[in-house]
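1. My questions concern the predicted model and sequence given below.
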Amino acid sequence: MANFAKSRVPRFSAEVHQNPCLPEGGREMHAVVTVTATGGGTTGGRPLPEAGSGGPEAGVVIMLDCSGSMDHPPAKLRGAREATAAALDTVRDGVGFAVVAGTHRAVEVYPGGGRLAVAGAATRTQAKAALRALTAGGGTAIGGWLRLAGRLLSSAGTGIRHAILLTDGRNEHESPRELRAALDACAGSFTCDVRGVGTDWEVKEVTGIASALLGTADIVADPANLTADFTRMMRAAMGKAVADVGLRLWTPLGAETVFVRQVAPTVEDLTGRRRESGPRSADYPTGSWGDESRDYHLCLRVPAAGIGREMLAGRITLVLSTPDGDPAQPPPRPLTQALVRALWTDDVAASTAIDPRVAHYTGQAELAQAIQQGLNARKSGDTADATAKLGRAVQLAGTSGNEEAAKLLAKVVDVVDTATGTVRLKAKVAEADEMTLETRSTKTVRMKK
């Protein structure tokens, strides 16, 4: 059957951007690694021979909030049903899929029986009929939805395992600890894009779920826009060709890793997700890949050395990981490699220069932080700090060419001078505008050539 697992593994390449020069005794080395995957390709729905009787080797699960609030207004649930039907039309033939209704409990809407259906004309028609019967009622316990999705996707073998989660409210019917436990249980087993519809949900909750499961997060303030958004998400999922790719970082004796961050297309701190993979090496998860490019910012602390000395500060290898460390699976397969160097010099100009990409992404990470801190200060009533932080965000958005962030900031503050970051807080801000700025604060732009 046609599925993600039958796609070609993309060709990966990695390019390091850094200034390798350090002053005498210098220890901290920054580098941006651009990883690009090309030529993965997909089967495009063309039937392939059966892979065996174990079920589809890849799958997607759509989780729909069906709590009572989804009927206020009714356009939310209606939009969710229509969006899911459109997303199912985008699923390629042969891919496993399921639909889950989420309230204070998780229910399999289709196909039922704790399994995935195999996408085809008949199963899509049946799933759409099941969608039409959905009604709103009950509470919200997202951890249970995720655990059910994880069980369903476990039947998808070792291929791409992806989910879409839609909610319109806060996770009020389970504790934060229960949600955290569910995220910990699901992390690494599937990726998940999360969307909040309307404005009654919690941004940090939605973005936290997406972050833990290496997916995207966004707001869909108007339910009428759900169909277009679901279709885009599913098309992106269908473009994934390989899952479980890890960034393996080796450092020499005496060196340490200060941080590892994804910095494009979004800022995502991977430092705390480190998993030891050998002597002086660790793996950081990057999720599923199609034809795409991402940037990672590394900060390494190396042993101090004298003028003229040179050393390998770090070795980055992209590896196709073994899911959950399953010893029955083949060992991780290297996909590409790049090196970070350190060279000690007494040339002051050389040792104090900052690589342009390192500088750009340092600014983008600061931009995301300034937006989040500014909005938090605004909510707490600290207008002075909010003005200062959001002003700095406006300044950073302007200097880096992040036009999207600049447009969103202009809905929250009146910009007096972009160059100096001089702004005034708006007296009234639409809730959707504030939530959009917060939700999209981590989206970055690449450095212009």
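-> Looks like it came in fine.
2. going forward, measure contacts and count neighbours with C-alpha atoms only.
-> OK.
3. Buried residues, stretch 67-81. List them.
-> Within stretch 67-81, the residues scored as buried using 16 or more other C-alpha atoms under 10 Å are S67, G68, S69, M70, K76, L77, R78, G79, A80, R81.
4. The third one touches D168, doesn't it?
-> Yes. Because the distance of 7.3 Å satisfies C-alpha atoms under 8 Å, S69 is recorded as touching D168.
5. And the helix or strand containing A83, what does it pack against?
-> Taking DSSP states H and E as the definition, A83 sits inside helix 75-90. Contacts defined by 3 or more C-alpha pairs under 8 Å, 6 or more residues apart in numbering; DSSP states H and E place helix 75-90 against helix 121-132, helix 226-238.
6. which other residues reach the last one?
-> Applying C-alpha atoms under 8 Å, 6 or more residues apart in numbering, the set of residues contacting helix 226-238 from outside is 4, 79-80, 82-84, 86-87, 90-92, 162, 164, 193, 220.
7. Kindly indicate the member of the residues you listed with the most neighbours.
-> F4 (30 neighbours; other C-alpha atoms under 10 Å).
8. ok, back up a step: quickly compare the helices and strands packed on helix 75-90 and say which is most buried.
-> For these, average neighbour numbers computed from mean count of other C-alpha atoms under 10 Å are highest in helix 226-238, which has a mean of 20.
9. Comparison target below:
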Amino acid sequence: MTYDMSGPTRQPQPGIRLHVDLGGDPRPHRSAKIEAHLRVDVAADGAPTDLPAVQLAVIIAVDVAESNRAAVRHALPAALRALPDRISFAVLGSGPEPVRCYPRGDDEWAVADQGARRRAAFVAGSLPLHREGPRPAGYAAWVAGARSLLAGRPVSVRHLVLITDGSSAAATDGHRLEEELEACAGRFTCDVFAVGSDWAPDPLLALAERLHGTAEFVDDGLGRAITAAIQRLRRVHTPQLPIEVTVRPSVRQVSLSEKAPRPHRLGGLPEPGRPHRWSFPTYQWEQGGRDYLLTLVADSDGDPLETELQFAMVSIGDVHAPVTARWHLPEQSPPHAPAGADSVRTLNATARMRSALRQGLVALREHRRDTAEDRLGQAARLAVRFGTDWVLDEIRAVAHIEDAAEGRVRLRAVDTGTLGPMILRAGSRPGGPLADAVGARPGPGCGNCGAPAGSEARYCIACGERLL
């Protein structure tokens, strides 16, 4: 069971396994919420270890003030000298607007070889950075410039590495940045490396979440971090992989969010002429698993009670799995919880743990100590439940944990100006898969209309005919 998203240069393609756990059987009412845990595993299945560098285009953008030149003086040339042969790259420097520094002249892109790396490293030594004068245009200008430049490079993986000290953040950046992130969805991915101490974490986390990358603070080793990010891009087996969800007409809303390894908000694209089918693009699939939360809002009007119903079909390539549930009578209790109920609860609880940690650190930075203790206590209680040691370590840096299981913490005296890196980690740090996946084999097709069906499906979601 394979799926090809990147053209003839990517053979053989990875194998895909899909498993769906339902959160519970809903009570019938106007807007019942149905939650399901999707676990997707991608196996290499003979695919090459590294994506050929010729299939990558990377922009390295340096959004840094002159006063922080030391943070990039040695790291950037080192990262450029480590670029793999035949990768397409460009270097942008800082000004009131992003400035293309390499390659120079009419060429928008350089292709790495020994000479190109040496020239780029030399130019990086005198890279223009923000100086006193006109206020920089903000993060929106960086992603807009990257979108324009990458549009002319039709390769499998297109990526922006943004190095920032926060000096270009603009007061009006929020609305414009949101518009640019909408325009950039699906066009490229982005990793953000924060240097210095004057940046705000929220816009950096927005960049990472919406553009399917990471945001991290780098105090030392920036060159190694850039090189590691490019090496990770080369491990991508499938640059883009849409998760398609076909729903029954009673489903009014559909949302899908990645929970692990990194929290990402996914935008659903309706298919023209097919009002009940949604496609959720995902990016940078490496070998391994991912966990998603699928949420459906459905109405019970006209549906039978206490009858197994298929509310959605989840499809990835030629692998399909149904989302089935039944409407229970309001006055009756379900005979038993679905097997996947614990899985969905775990997915939601780990998301709450990350959110509580981030909210607690933000509250502490804003000197709202009561709120900070409450949120950090929630995070500690959930971290003990799931054995998430890194969350407890983060809390111990700012508070005494008196009783983690009960969620009791007591704040330490901390320099609130140092909390930015911790907030970034709370919002962007990778986590492991939540559960072992069960392989789902490609299901049968409907004999009446040919639509795909999950291996456990009994009726076709497209035409309603019984599957044989």
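-> Yep, it's here. Because the structure is a prediction, the values reported are computed rather than measured.
10. just to revisit the earlier point, I'd like the helices and strands packed on helix 75-90 of the first structure as CSV, with distance to L298 of the first structure appended.
-> Formatted as CSV, these follow (distance: least, C-alpha to C-alpha, whole Å):
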stretch, distance to L298 of the first structure
helix 121-132, 44
helix 226-238, 27
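11. what's the closest of the ones you listed to L22 of the first structure?
-> Of all those, it is helix 226-238 that lies closest to L22 of the first structure, at 41.4 Å by C-alpha to C-alpha.
12. which bit of the second structure covers the closest one?
-> Applying TM-score structural alignment, one finds that helix 226-238 of the first structure aligns to the residue range 222-234 of the second structure.
13. Mean per-residue distance, the matching stretch versus the first structure.
-> Relative to the matching residues in the first structure, stretch 222-234 of the second structure has an average distance of 1.4 Å after the fit, by mean C-alpha distance after the TM-score superposition for the first structure.
14. Please, where are all the helices along the stretch 301-449 of the first structure?
-> With DSSP state H, counting those that start in this stretch as the criterion, the stretch 301-449 of the first structure has helices at 348-352, 356-380, 383-400, 403-409, 431-439.
15. now the ones you listed in JSON lines, with mean neighbour count and distance to L335 of the first structure?
-> Listed next are the helices of the stretch 301-449 of the first structure as JSON lines, based on neighbours: other C-alpha atoms under 10 Å; distance: least, C-alpha to C-alpha, whole Å:
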{"stretch": "helix 348-352", "mean neighbour count": "14", "distance to L335 of the first structure": "32"}
{"stretch": "helix 356-380", "mean neighbour count": "20", "distance to L335 of the first structure": "24"}
{"stretch": "helix 383-400", "mean neighbour count": "22", "distance to L335 of the first structure": "32"}
{"stretch": "helix 403-409", "mean neighbour count": "18", "distance to L335 of the first structure": "33"}
{"stretch": "helix 431-439", "mean neighbour count": "20", "distance to L335 of the first structure": "33"}
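16. closest one to D295 of the first structure among those helices?
-> Comparing the helices of the stretch 301-449 of the first structure by their distance to D295 of the first structure (C-alpha to C-alpha), the top pick is helix 356-380, with 9.0 Å.
17. that older thread, which of the buried residues of stretch 67-81 of the first structure lies closest to L146 of the first structure?
-> When these are compared for distance to L146 of the first structure (C-alpha to C-alpha), S67 comes out closest, at 15.5 Å.
18. Alignment lookup: the closest one to the second structure.
-> If you follow S67 of the first structure across to the second structure using TM-score structural alignment, you land on A65.
19. Counting neighbours, what do you get for the closest residue to that match other than its chain neighbours?
-> Leaving aside its sequence neighbours, A65 of the second structure sits nearest to H130 (C-alpha to C-alpha, 6 or more residues apart in numbering; 4.2 Å). A total of 24 residues lie near H130 of the second structure under the criterion other C-alpha under 10 Å.
20. wait, H130 of the second structure sits on V64?
-> Yes. With contact taken as C-alpha under 8 Å, H130 of the second structure and V64 are classed as touching, separated by 6.1 Å.
21. okay, and the common contacts of the two?
-> Shared contacts of H130 of the second structure and V64, defined by C-alpha under 8 Å, 6+ apart, are found at S94, S167.
22. Next up, the contacts around the residue nearest to A65 of the second structure.
-> Applying C-alpha under 8 Å, 6+ apart to H130 of the second structure gives the contacts D63, V64, A65, E66, S94, G95, P96, P136, S167.
23. Against A298 of the second structure, how distant is it?
-> H130 of the second structure sits 52 Å away from A298 of the second structure, going by C-alpha to C-alpha, to the nearest Å.
24. ok, now L205 of the second structure?
-> Relative to A298 of the second structure, L205 of the second structure is positioned 31 Å away (C-alpha to C-alpha).
25. nearest to L249 of the first structure, of the buried residues of stretch 67-81 of the first structure?
-> Within the set of the buried residues of stretch 67-81 of the first structure, A80 lies nearest L249 of the first structure; the separation is 41.4 Å, counting by C-alpha to C-alpha.
26. how about the nearest residue to the closest one, chain neighbours excluded?
-> Once chain neighbours are set aside, the closest to A80 of the first structure by C-alpha to C-alpha, 6+ apart is L226, at 6.7 Å.
27. cool, S156 of the second structure as well?
-> According to C-alpha to C-alpha, 6+ apart, the nearest residue to S156 of the second structure is Q55 (5.3 Å).
28. check contacts around that neighbour.
-> For Q55 of the second structure, the residues meeting the contact criterion (C-alpha under 8 Å, 6+ apart) are I87, V155, S156, V157.
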